[in-house]
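Peer 1: sequence and predicted model, in that order:
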Amino acid sequence: MTAVSSTSAEAMTYERLSARALDGQLGPDPAGLRVAVAFTTRQAVRHDGRSTGYRNEVLGLRVGAAVGSCAVEPGALDDDVVEDCAGAGVDRLLRHPLTPVRVAALDAYLMHVTPHTPAHGAVPVPVPAGTSLEKSRSRARAVVGLLDLPPGATVLAVGVVNSLLEALRARRLGYIPCDFKGGVTEWDEDVVTDALSEAHRCDALLVSGMTLGNGTFEPLRRHALEHGKQLVMFAQTGSSVLPRFLGHGVSAVCAEPYPFFWLDGGPSTLHVYRGGVR
């Protein structure tokens, strides 16, 4: 994989992308768009056959037919925040003091402007109907398939999802699991909490879109860019934001807009990007 020049790195950051959206450079003036619906989705998961579980909470903002998403720590958002977002102009929410609100607003705006379609560079990948674990494993195979690595390579896995680690093991890829929560994986491996300090030990990065909401995406993007490493993003958070960084440190994105695979047992669709958004 050819590394993009540092000049290109300076050309696009998350803050620059948001500023361009606010200025109407990416589509219609966001001052003319409003969030019709704001909501949170909360879940607790313990798959059959797994010894550990987890919780998720995601903020959703709807603009037209598009829903933008940003994961948050469970209980981090007050109900007042959600109510304040409903009916608000997109421009105001792009300037909101809370990062998750800004991320979800930018995601909704960009999905409204460039929905996940082949015309915009997205390749649909079906996830067959099944149990929560079957669908999780199906998604994991699609995500890990975006890594172009030989067996024995090491991946920094940021945002621990046991199905993704299982898929890496099936590819005979080593990994360093990283998550702010720490703890251990399904295989009793220690989970590190500082991704950037471990990145130098890895050949590639497999990173959750949640890093947009907690402020750790930019350092990882810069590391991948400066060292010519693959950076594959799996994105429920910011599924329409992250494809904008292809060629700017991000090598591929598996985008999964709301509703996510874990909300329904029926078939669903992932959207894979390897080139730029058109």
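Peer 2: Arrived safely, thanks for sending.

Peer 1: C-alpha only now, for contacts and for neighbours.
Peer 2: Will do.

Peer 1: now for the longest helix seen in the chain, which elements pack on it?
Peer 2: Counting by DSSP state H, the longest helix found in the chain is helix 99-113. Helices and strands touching helix 99-113, by 3 or more C-alpha pairs under 8 Å, 6 or more residues apart in numbering; DSSP states H and E, are strand 54-63, strand 66-72, helix 90-94, helix 210-214.

Peer 1: check those for me and report the most buried one.
Peer 2: For these, the largest average neighbour count (mean count of other C-alpha atoms under 10 Å) is found in strand 66-72, namely a mean of 27.

Peer 1: residues in contact with the helix or strand following that one?
Peer 2: Note on strand 66-72: by DSSP states H and E, the next helix or strand toward the C-terminus is helix 79-85. The contact list for helix 79-85 (C-alpha atoms under 8 Å, 6 or more residues apart in numbering) reads V35, V37, A38, F39, T40, L61, L93.

Peer 1: surely the fourth one is in a strand?
Peer 2: Which is F39. Yes. Applying DSSP: H, G, I helix; E, B strand; the rest coil, one finds F39 inside a strand.

Peer 1: isn't it right next to L59, touching?
Peer 2: Yes. Assessed by C-alpha atoms under 8 Å, F39 is found in contact with L59 at 6.0 Å.

Peer 1: circling back: which two among the contacts of helix 79-85 are spaced furthest apart?
Peer 2: Pairwise distances across these peak at 15.9 Å for T40 and L93 (criterion: C-alpha to C-alpha).

Peer 1: by contact count, what packs against the helix or strand that H223 is a member of?
Peer 2: Assessed by DSSP H and E, H223 sits inside helix 217-227. If you count contacts as 3+ C-alpha pairs under 8 Å, 6+ apart, helix 217-227 packs onto helix 6-11, helix 195-198, strand 230-235.

Peer 1: name the stretch among the ones you listed that sits most buried.
Peer 2: By mean count of other C-alpha under 10 Å, the helices and strands packed on helix 217-227 have strand 230-235 as the most buried, with a mean of 28.

Peer 1: now for that strand, which elements pack on it?
Peer 2: Under the contact definition 3+ C-alpha pairs under 8 Å, 6+ apart, strand 230-235 sits against strand 204-208, helix 217-227, strand 252-255.

Peer 1: for the residue nearest to P100 when sequence neighbours are not counted, give me its contacts.
Peer 2: Leaving aside its chain neighbours, P100 sits nearest to G213 (5.1 Å; criterion: C-alpha to C-alpha, 6 or more residues apart in numbering). Residues near G213 by C-alpha under 8 Å, 6+ apart: C70, A71, V72, T99, P100, V103, T237.

Peer 1: one more structure, for comparison:
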Amino acid sequence: MPEGHTLHRLAKVHQKHFAGAQVRVSSPQGKFADGAAMVDGRLFVKAEAWGKHLLHHYESGLVVHVHLGLYGSFSESEIPMGPPVGQVRMRMVGADFGTDLRGPTACEVLHTSELDAIADRLGPDPLRRNADSDRAWERIRKSRRPIGSLLMDQAVVAGVGNVYRAELLFRQRISPYRPGTAIERTVWDEMWADLVALMKVGLRRGKIVTVEREFDRGDPSYRKGRPRTYVYRRAGSPCRVCGSTILHADMEGRNLFWCPSCQAD
């Protein structure tokens, strides 16, 4: 599933190419036909992201809300665009840029007043201006759930996925099983600062980069074209820092990776 920096990157691209112009919106697949008709030809005001949610604002006060989920993706194209390929949920065509959306979990039209419901259920997004880390801290310090679970809870922190969760906890030398009640405020402040810095790198470079240069050696990345990681998808491999074997477990239905030595309780 794409993590928060991917949605913010998409928002920047869409803002650049569509903001201030009328955009043709259609649904070749047909599943978003009614919604597309509501915003087709309208002035595109702005694009923004909150966590894993992408929001397209139109002058009418309507907002197209997209959640990519596990399989959703946008593909970009020059104008004129060719015939749709595959199941295109939403096609957007501007003066010099077009994009097709395939496979999202959600693609719907909302009124601006309905956005409050989304905002109310999301925690602070490290990539949004004036994000209030205190909101996340208040939830964490009162919870006995493990910090590995809390970081993945979008109501606690919006935009963190499995990679950032695993790599952040390793970088901070924190066991994913440590309960929220055992996380000190100074520790949380350091975690938040590191998370903001990591996600800004992801936004700028278009990929997650977490490994410091001195440890960027040994085992290759977990997938071709991806940067190396400390622990994510490295179960059974030696830790880049101490040499211990990286472990894997299931935590609330998601894969968990950690070093038992560097991240001891």
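Peer 2: The structure has been received and is ready for your questions. Predicted model, so just to flag it, every value in this text is computed and none were measured.

Peer 1: got a TM-score for the two of them?
Peer 2: TM-score of the superposed chains, computed with TM-score structural alignment, normalised by the length of the second structure, equals 0.30; 152 aligned residues with a C-alpha RMSD of 6.8 Å.

Peer 1: let's have the contacts of G213 of the first structure in JSON lines, adding distance to Y109 of the first structure.
Peer 2: Converted to JSON lines, the contacts of G213 of the first structure look like this (distance: C-alpha to C-alpha, whole Å):
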{"residue": "C70", "distance to Y109 of the first structure": "13"}
{"residue": "A71", "distance to Y109 of the first structure": "17"}
{"residue": "V72", "distance to Y109 of the first structure": "19"}
{"residue": "T99", "distance to Y109 of the first structure": "15"}
{"residue": "P100", "distance to Y109 of the first structure": "14"}
{"residue": "V103", "distance to Y109 of the first structure": "10"}
{"residue": "T237", "distance to Y109 of the first structure": "13"}
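
Peer 1: and the helices in the stretch 1-150 of the second structure, which stretches?
Peer 2: Taking DSSP state H, counting those that start in this stretch as the test, the helices found in the stretch 1-150 of the second structure are 4-18, 33-39, 115-121, 133-141, 147-150.

Peer 1: just the buried residues of the fourth one, please?
Peer 2: By neighbour count on 16 or more other C-alpha atoms under 10 Å, the buried set for helix 133-141 of the second structure is S133, A136, W137, R139, I140, R141.

Peer 1: may I see the buried residues of the helix or strand hosting V187 of the second structure?
Peer 2: Using DSSP H and E, V187 of the second structure sits within helix 185-205. Applying a neighbour-count criterion of 16+ other C-alpha under 10 Å, one finds W188, M191, W192, D194, L195, L198, M199, K200, V201, G202, L203 buried in helix 185-205 of the second structure.

Peer 1: same thing with stretch 37-44 of the first structure?
Peer 2: For stretch 37-44 of the first structure, by 16+ other C-alpha under 10 Å, it's V37, A38, F39, T40.

Peer 1: make a markdown table from the residues you listed and add distance to C254 of the first structure to it.
Peer 2: Listed next are those as a markdown table, based on distance: C-alpha to C-alpha, whole Å:
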| residue | distance to C254 of the first structure |
| --- | --- |
| V37 | 25 |
| A38 | 24 |
| F39 | 23 |
| T40 | 22 |
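
Peer 1: out of those residues, which comes closest to P177 of the first structure?
Peer 2: Taking C-alpha to C-alpha as the measure, P177 of the first structure sits nearest to T40 out of the buried residues of stretch 37-44 of the first structure, at 27.2 Å.

Peer 1: got a list of what the nearest residue to the closest one once chain neighbours are set aside touches?
Peer 2: In space, and not counting its chain neighbours, T40 of the first structure is closest to L59: 4.5 Å by C-alpha to C-alpha, 6+ apart. L59 of the first structure is in contact with A38, F39, T40, T41, S69, C70, A71, V72, P100, V101, A104, counting by C-alpha under 8 Å, 6+ apart.

Peer 1: nearest to S163 of the first structure, of those residues?
Peer 2: Closest to S163 of the first structure, out of all of the contacts of L59 of the first structure and judged by C-alpha to C-alpha, is A71, at 18.7 Å.

Peer 1: go ahead and confirm that closest one touches L61.
Peer 2: No. Shown here, A71 of the first structure and L61 do not form a contact pair, counting by C-alpha under 8 Å, at 11.8 Å.

Peer 1: deepest-packed of the helices of the stretch 1-150 of the second structure, please.
Peer 2: helix 147-150 (a mean of 22).

Peer 1: mind giving me the packing neighbours of that helix?
Peer 2: helix 162-171.

Peer 1: same for the helix it packs on, what does it pack against?
Peer 2: Against helix 162-171 of the second structure (3+ C-alpha pairs under 8 Å, 6+ apart) you get helix 147-150, helix 185-205, strand 254-258.

Peer 1: looking at the ones you listed, which is nearest to L10 of the second structure?
Peer 2: helix 185-205 (9.5 Å).

Peer 1: which strands and helices sit next to the closest one?
Peer 2: If you count contacts as 3+ C-alpha pairs under 8 Å, 6+ apart, helix 185-205 of the second structure packs onto helix 4-18, helix 133-141, helix 162-171.

Peer 1: wait, which of those is closest to S77 of the second structure?
Peer 2: Closest approach to S77 of the second structure among these (C-alpha to C-alpha): helix 4-18, 11.6 Å.

Peer 1: on the three-state scheme, H248 of the second structure is what?
Peer 2: H248 of the second structure falls in the strand class when you classify it by three-state DSSP.

Peer 1: count of neighbours near it?
Peer 2: As a burial measure, H248 of the second structure scores 17 neighbours (other C-alpha atoms under 10 Å).

Peer 1: chain neighbours aside, what residue packs nearest to it?
Peer 2: Closest to H248 of the second structure by C-alpha to C-alpha, 6+ apart is F257, at 4.7 Å.

Peer 1: returning to that earlier point: pipe the helices and strands packed on helix 99-113 of the first structure into JSON lines and attach distance to V143 of the first structure per row.
Peer 2: Output for those, formatted as JSON lines (distance: least, C-alpha to C-alpha, whole Å):
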{"stretch": "strand 54-63", "distance to V143 of the first structure": "19"}
{"stretch": "strand 66-72", "distance to V143 of the first structure": "18"}
{"stretch": "helix 90-94", "distance to V143 of the first structure": "29"}
{"stretch": "helix 210-214", "distance to V143 of the first structure": "15"}
